[in-house]
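Participant: sequence first, predicted model second:
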Amino acid sequence: MVSRTGNNALQMLGGSRRRVLGVLREARRPIDVQEVVQRVGLHANTVRFHLDGLVEAGLAKRGAEDRTRPGRPRTTYAAAVLDDPSDQRGYRLLANMLTGYVATEVKDPAAAARRTGRDWGRYLAGRPTPAQNLDAHGATEQVVRRLADVGFAPEAVEHDGATQVLMRHCPFLETAERHSNVVCSLHLGLMQGMLAETGAPVHTDRLEPFVEPSLCIAYLAMDGTGKHDD
């Protein structure tokens, strides 16, 4: 189980280290350095550096493979368990019940989820002080930090002159697979609310779910208003 110190360390992770942690979580089994290298595309020495940092922070565990053949067993790494499994089952059940209700009983569940996400996004973002003037880059960094707080392993990247937020390790993956119109719309609204609250000239109106089995992408664009309509 990850301690309070480990949770604080999670909030401070850089983009590359979040990606490495996301790979460990997605694997759901101990894996070695080379498998991490293949999945993240970083140099082996860089991956080892990040893995050692995750172990020191209590976010990953180091072990050795079970080996029946002669030779030295490879070092393996696995993500540390964040919460007690019984707690996870309880929250997962609650999430499935609530999203199922919204999906079947609410008129236009995607729009309702976006509105709820925006309200909570504004709350989570925290309004800047009058002297604080965030630009698009600063607002994007703040959104990435808040998404990490929620449980994602996010990373902002530039692609074809535009900014994308790669959202790995969805904390509600199983629920999103069943009710993506609700969960993904909620996450889109969450980001919209965060960006609107910063007052920065950037917004997002598009989140592409499941580009890969464990990757969704939000697309950011420059905008002078920060306002959004259903």
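Facilitator: Arrived safely, thanks for sending. Everything numeric in this text was worked out from a predicted model, so none of it was measured.
Participant: can we go C-alpha only for contacts and neighbour counts from here?
Facilitator: OK.
Participant: list the contacts of the longest strand along the chain.
Facilitator: As assigned by DSSP state E, the longest strand anywhere in the chain is strand 202-212. Outside strand 202-212, the residues that touch it by Cα atoms under 8 Å, 6 or more residues apart in numbering are 136, 139, 180, 184, 188, 191-192, 195-196, 215-224, 226, 228.
Participant: among those residues, which ones are in helices?
Facilitator: The members of these that map onto helices under DSSP state H are 136, 139, 180, 184, 188, 191, 192, 195, 196.
Participant: buried residues, the helix or strand hosting residue 24. List them.
Facilitator: Assigned by DSSP states H and E, residue 24 belongs to helix 15-27. Neighbour-count burial for helix 15-27 flags 15, 16, 17, 18, 19, 20, 21, 22, 23, 24, 25, 26 (criterion: 16 or more other Cα atoms under 10 Å).
Participant: so which of those comes closest to residue 156?
Facilitator: residue 15 (7.7 Å; Cα to Cα).
Participant: closest to residue 154 among the ones in helices among the contacts of strand 202-212?
Facilitator: Scanning these for proximity to residue 154, where the rule is Cα to Cα, the winner is residue 191, at 12.0 Å.
Participant: which residue packs closest to that closest one, ignoring adjacent ones?
Facilitator: residue 121 (6.1 Å; Cα to Cα, 6 or more residues apart in numbering).
Participant: here's the one I want to compare it with:
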Amino acid sequence: MTRPPYSAISNTARVEMLHLMQLEPRRTVAELCEATGLHANTVREHLQRLIDAGYVVSETERRTTRGRPRVLYSAATGAEASSPVAQRKARDAAVRGDLLRRMIPGTAPDGLTGEALHQLDALVEDLIEEGFDPLVDADALTIDLSPCAHAENQGRAVVCGVHLGVMQGVLAEAGGPLAVAGMEPACDPTTCVVVLERR
């Protein structure tokens, strides 16, 4: 499967930066430069791509002393750190999903209604935007992303962790009972099945 050329988290440096912000929010450009070894301008470009995709949010530091306030960057979690871009994407996905279900009756998965359906709409659209071809099993609450486009990646554990964090953020931003529980264990490194749960 070919990944879209403009996928925000298809770049190794952006994945690494997003991983750092998932581990510890409110990072500065200087901290990200030090951790990644990248130039400040390159870090800023990557951050802007992640903000434009709705995966990162920025805030200006509140200072009580003199000096220019720093800009702090965090991974968008949908809860503590909510992204206006991710909010819009979730709303738009819900509208498109509802429209599709009205136009083609019987396309709604059994057992999922309202908010859960809208969460699934947002998640599937985000996964497609990131270059995956998700296969949803609404009864088992799983999403098969096989074959994994990142199977050959040496830092696969980090990539999987980042993708799971992004998926959790998308579900939280859409609001509803579904959350990411993890991944099904597999002997085949190209197999990737995400497990959802009802909270």
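Facilitator: That came in fine, so what should we check first? Because the structure is a prediction, the values reported are computed rather than measured.
Participant: TM-score them against each other, please.
Facilitator: Between these two chains, after superposing, the TM-score reads 0.47 (TM-score structural alignment, normalised by the length of structure 2); 129 aligned residues with a Cα RMSD of 4.3 Å.
Participant: picking that back up, let's see if you can find the most crowded of the ones in helices among the contacts of strand 202-212 of structure 1.
Facilitator: Highest neighbour count within those: residue 191, with 31 neighbours (other Cα atoms under 10 Å).
Participant: re earlier: go through the longest strand of structure 1 and flag the buried ones.
Facilitator: 202, 203, 204, 207, 209, 210.
Participant: can you check stretch 112-130 of structure 1 too?
Facilitator: So, applying 16+ other Cα under 10 Å, buried residues of stretch 112-130 of structure 1: 112-122, 124-125.
Participant: any idea how far residue 105 of structure 1 is from residue 113 of structure 1?
Facilitator: 13 Å (Cα to Cα, to the nearest Å).
Participant: go through the host helix or strand of residue 149 of structure 1 and flag the buried ones.
Facilitator: Assigning secondary structure by DSSP H and E places residue 149 of structure 1 in helix 136-150. Judged by neighbour count (16+ other Cα under 10 Å), helix 136-150 of structure 1 contains these buried residues: 136, 139, 140, 142, 143, 144, 145, 146, 147, 148, 149.
Participant: who does it touch, helix- and strand-wise?
Facilitator: Applying 3 or more Cα pairs under 8 Å, 6 or more residues apart in numbering; DSSP states H and E, one finds that helix 136-150 of structure 1 contacts helix 4-11, helix 109-125, strand 153-159, helix 180-198.
Participant: can you tell me which of those is nearest to residue 93 of structure 1?
Facilitator: It's helix 180-198; of these, that one is closest to residue 93 of structure 1 (Cα to Cα) at 14.2 Å.
Participant: packing partners for that closest one?
Facilitator: Partner elements for helix 180-198 of structure 1 (3+ Cα pairs under 8 Å, 6+ apart): helix 85-105, helix 109-125, helix 136-150, helix 173-178, strand 202-212.
Participant: I'd like to check the angle between the longest one and helix 109-125, please.
Facilitator: Relative orientation of helix 85-105 of structure 1 and helix 109-125, computed by axes from the mean of the first three to the mean of the last three Cα atoms, to 10 degrees: 130 degrees.
Participant: how about helix 85-105 of structure 1: buried residues?
Facilitator: Quick answer for helix 85-105 of structure 1 (16+ other Cα under 10 Å): 92, 95, 96, 99, 100, 102, 103.
Participant: chain center to it, what's the gap?
Facilitator: Offset of helix 85-105 of structure 1 from its chain centre (Cα atoms, centre = their mean, to the nearest Å): 19 Å.
Participant: how about the second one?
Facilitator: A distance of 17 Å separates the C-alpha centroid of helix 109-125 of structure 1 from that of its chain, computed with Cα atoms, centre = their mean.
Participant: cool, the last one as well?
Facilitator: Once both centres are worked out by Cα atoms, centre = their mean, strand 202-212 of structure 1 turns out to sit 13 Å from its chain's centre.
Participant: any idea of the angle it forms with helix 180-198?
Facilitator: 150 degrees.
Participant: buried stuff in stretch 27-36 of structure 1?
Facilitator: 30, 31, 32, 33, 36.
Participant: next step: these restricted to helices.
Facilitator: Filtering the buried residues of stretch 27-36 of structure 1 for helices - DSSP H - leaves 33, 36.
Participant: ok, so of the buried residues of stretch 27-36 of structure 1, who is nearest residue 86 of structure 1?
Facilitator: residue 30 (21.7 Å).
Participant: what residues does residue 125 of structure 1 make contact with?
Facilitator: By Cα under 8 Å, 6+ apart, the neighbours of residue 125 of structure 1 are 142, 143, 146, 193, 194, 195, 197, 198.
Participant: the fourth one: neighbour count?
Facilitator: Neighbourhood size, residue 193 of structure 1 [other Cα under 10 Å]: 29.
Participant: touching, it and residue 122? I think so.
Facilitator: Yes. Counting by Cα atoms under 8 Å, residue 122 is a contact partner of residue 193 of structure 1 at 4.6 Å.
Participant: that older thread, can I get the buried residues of helix 85-105 of structure 1 in CSV including distance to residue 153 of structure 1?
Facilitator: Formatted as CSV, those follow (distance: Cα to Cα, whole Å):
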residue, distance to residue 153 of structure 1
92, 19
95, 20
96, 22
99, 22
100, 25
102, 26
103, 26
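Participant: quick one: contacts of stretch 31-51 of structure 1?
Facilitator: Residues contacting stretch 31-51 of structure 1 (Cα under 8 Å, 6+ apart): 16, 17, 19, 20, 23, 24, 60, 74, 75, 76, 77, 78.
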